[in-house]
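Chemist: need a structure here:
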Amino acid sequence: MKSSDLFLLEKNTQRDLRIDFFRGLALMMILIDHVESILGVSLLSRFTLKSSGFCDAAEVFIFLSGYLYGRVYSRVHQKDGAVACIKKSVRRGFGLYLATLLTLCCCLAISVPFALRNDQIAQQLFLTPLLVVPVESTFYLADLLYTPYGFEILRLYILFFLILIPSLFLLLKWDPVAAWFLSIGLYAAAQYFSWFTIPMAFSEFRSFHFNPFSWQFLFFIGLVLGAKKQRGTTHWDNSRILACFSLVMILMVFYFDIVEPEIVYQILNTKFLNLFQAMIMKQTMAPFRLIHFLAIAFCVNYLTSSKGRFWKSKWASPLVVCGRNSLFVYCLGLVLMYLVVVLVSTFVLGNRWILFFHLLGGGISILLAMAIDHHKRIKHKFMREPTI
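Modeler: Model (predicted):
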């Protein structure tokens, strides 16, 4: 590769701090939503994304991860070829698997002793199978066909990185039309056939909570946009027509879901109401949910600039650092969530304690991310220094 090509490649792959910022924000929202959903309260979750429409922080995290995958793996593909892409993706998948098992062990060590004496904790964290049939459930834990509460996104990521997304990515490089047809086909099949998913053990859904064949489409859309951004070929992101359409969509959803939700039930009878609920289902990333999220993503991209000063400010820095070290922060968030649920349920703590734990958990997550970031900078500086 020529030196001019290398310079262009480095210039095109400069990190967009908006991606890290919104991934960090999504991580904080996920921690809040998980804790309050289990405990049955609505404190800070009233201000998270899930309370303003059909989507929540999970969509943000999956989409932005797909975008980064497209940028990073396009660079690897350009420099080292398809085989290097597969190796890198598989390594990442196994790394995610090991991180998931380690996090799972920590969460079980925190919660199982208390769940043995408190059925409420066992039910809240979905630990009952582990207590009733420990040998069989441990076997399913190893291959992640059964996991306690909160591990759905990690499980989805492992499947993506090991099998699904590398295939779609390489197909996109060879034949973009075929890649789109395959991704859309998987998404459509998951919407139409309820059995088109991966069966789970001991689950109330008996399937992946996030159907991988439907959620891959959101990841794939982010991947395509990231790959195009890597090549510098995106021109649609400044379209005023799309911006107006997206804004109208967001306002409509906000009005009918938040301001006047009764109107939907009055207009739709039972038959159409069931159809509407199916169109916003989270498990299958239903069409209305997908469109609503993409409208939000487009508006945010349209109204902000990657060159803005805010992303480098001290106010944005904590979330940027969290987003840059998302795996560590997400795993820590799961451990903290299990600890909070155990403490609140065991000692019957009130809402003030839950708010305190939110602030403490967010602070610990930021400190961990900053420590990891500092370690990476020192390691990078040390590796760049000349040796004697």
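Chemist: going forward, measure contacts between C-alpha atoms and count neighbours the same way
Modeler: Will do.
Chemist: Tell me who's in contact with Phe205.
Modeler: Applying C-alpha atoms under 8 Å, 6 or more residues apart in numbering, we find Phe205 in contact with no residue.
Chemist: The one 3 residues further on now?
Modeler: Listed by C-alpha under 8 Å, 6+ apart, the contact set of Phe208 reads 152, 197-200, 283.
Chemist: filter the residues you listed to the buried ones?
Modeler: Neighbour-count burial (16 or more other C-alpha atoms under 10 Å) is assigned, among the contacts of Phe208, to 152, 197, 199-200, 283.
Chemist: one more to line up against the first:
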Amino acid sequence: MSGTLPTGRPRDLRLDFFRGLGMFIIFIAHVPNNAWNNWIPARFGASDATEIFVFCSGMASALAFGAVFRDRSALLGAARTAHRVWQVYWAHIGLFCIVVAMIAWFDTLVGSDFYTTRLYVRPFLEDPASHLIGLMTLRYVPNYFDILPMYLVLLAMMPIIATLGLANRWLAFALMAGLWLVAQADYLSLSAEVRAGVEREWFFNPFGWQLVFFTGFAFMMGWIKAPPIKRSLVVLAVAILLLNVLFASRFGWENFDFVYQTRDLAMWTFEKTDFGLMRYVHFLALAYLAYVAAGEGGRRLAGAGAWGAFVRTVRRVGQQSLAVFLSSMVLAQIVGALLDVTGRTPLTIAFFNLAGFATLVVVATTVAWFKHQPWRRPHQPAAGAAKVERASGVERLTLEPAR
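Modeler: The predicted structure follows:
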């Protein structure tokens, strides 16, 4: 069964808006010892901003590449995907080098190895040869730098899923479910270490996380229909969120013995590395409520005034998600170091978080400006500009009147 790519501004508006919100949450989550981190969605349920990033990336990938697979060929679709893989790979390498160089400099300023130890990159600095080879081959994937490698594998899987899904969507769904189940059983994972005798798998197992990525991909390909807005589904989604507050939030399971024991029996369903089932269920409930809140066609996200300006700003951030993500990972370490110097008071934490938000907006705006390539637009002479006229082989310099 062939999928059909949904088109139209409302769907794009919602995608960009929620992806932009995810970018701000990711920044908060990566600032070391950030008190605002206690109030992000991850502290109230099983899923967090990673699911938002991966799900929206799957939707965006369908918009960017799906039509190529559908209208051209699997070969051209794979080539288009390979180009994106190439871009993301070098983005990952560049991000690692910039952040490690920066925090190594921070260490020289404080006269210790505090910052490189806090980010767990001391093994790289102590044995750079083997770790550099591991970095380039994705066999060394340190924490903090683990999202983009996972995204690379998901992109590499996309030609297979897209080809299967365009032939018969149930074949794609079967492969997605099969890979996820194998990952839950710990039979399919990737090593993140090159040190002898040290075992550590990728923190984000792509064979588990592909389920949420390709769920977003399937929605935008038309393989899964958008759910109806019904009171019964809203009640169910709210109930799931409330249960998560009890079983998966900082307010619940650690504070009640009976909840702790119940959760302990099904710990694997909350597990992040392989993308446990409860994370998937919680995210779908949260996504459904966000979908309902946005209104039919995203009508509640449209508007003028302060609300309209806010939505446009967040959308701009969502539209430049890769550039914003890379910048936020660097910026989070800078903000963390500044907070170490100034102290973590409510005022300093608020100031640096808000300053970080503003910086991400500037990054998104700047990247959008470059992507529009204003230098390629036809030149329009300014009012009062000098103009050279040629008449009868004689050049005359005249001044255009201002209009």
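Chemist: picking that back up, which of the contacts of Phe208 of the first structure lies closest to Arg352 of the first structure?
Modeler: Glu152 (28.5 Å; C-alpha to C-alpha).
Chemist: Confirm for me that the closest one is in contact with Asn211.
Modeler: No: using C-alpha atoms under 8 Å, Glu152 of the first structure is not in contact with Asn211; the gap is 9.8 Å.
Chemist: Is it possible to get TSV of the buried ones among the contacts of Phe208 of the first structure that adds distance to Gly53 of the first structure?
Modeler: Formatted as TSV, those follow (distance: C-alpha to C-alpha, whole Å):
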residue	distance to Gly53 of the first structure
Glu152	21
Thr197	26
Pro199	29
Met200	29
Gln283	16
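Chemist: Tabulate those (a markdown table), appending secondary structure.
Modeler: Shown next, in a markdown table, are those (DSSP: H, G, I helix; E, B strand; the rest coil):
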| residue | secondary structure |
| --- | --- |
| Glu152 | helix |
| Thr197 | coil |
| Pro199 | strand |
| Met200 | coil |
| Gln283 | coil |
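Chemist: Between the residues you listed, which sits nearest Val133 of the first structure?
Modeler: Checking these one by one against Val133 of the first structure (C-alpha to C-alpha), the nearest turns out to be Met200, at 15.4 Å.
Chemist: could you pull out the helices for the stretch 201-350 of the first structure?
Modeler: Applying DSSP state H, counting those that start in this stretch to the stretch 201-350 of the first structure gives helices spanning 212-231, 240-254, 262-267, 270-279, 287-303, 317-324, 326-347.
Chemist: residue range for stretch 174-188 of the first structure in the second structure?
Modeler: Under the alignment (TM-score structural alignment), stretch 174-188 of the first structure falls on residues 167-181 in the second structure.
Chemist: How about residues contacting the matching stretch?
Modeler: 1-3, 161-162, 164-165, 207-211, 214, 223, 274.
Chemist: Give the aligned equivalent of Ile296 of the first structure in the second structure.
Modeler: By TM-score structural alignment, Ile296 of the first structure lines up with Leu286.
Chemist: ok, that match - how many residues close by?
Modeler: By other C-alpha atoms under 10 Å, 20 other residues sit near Leu286 of the second structure.
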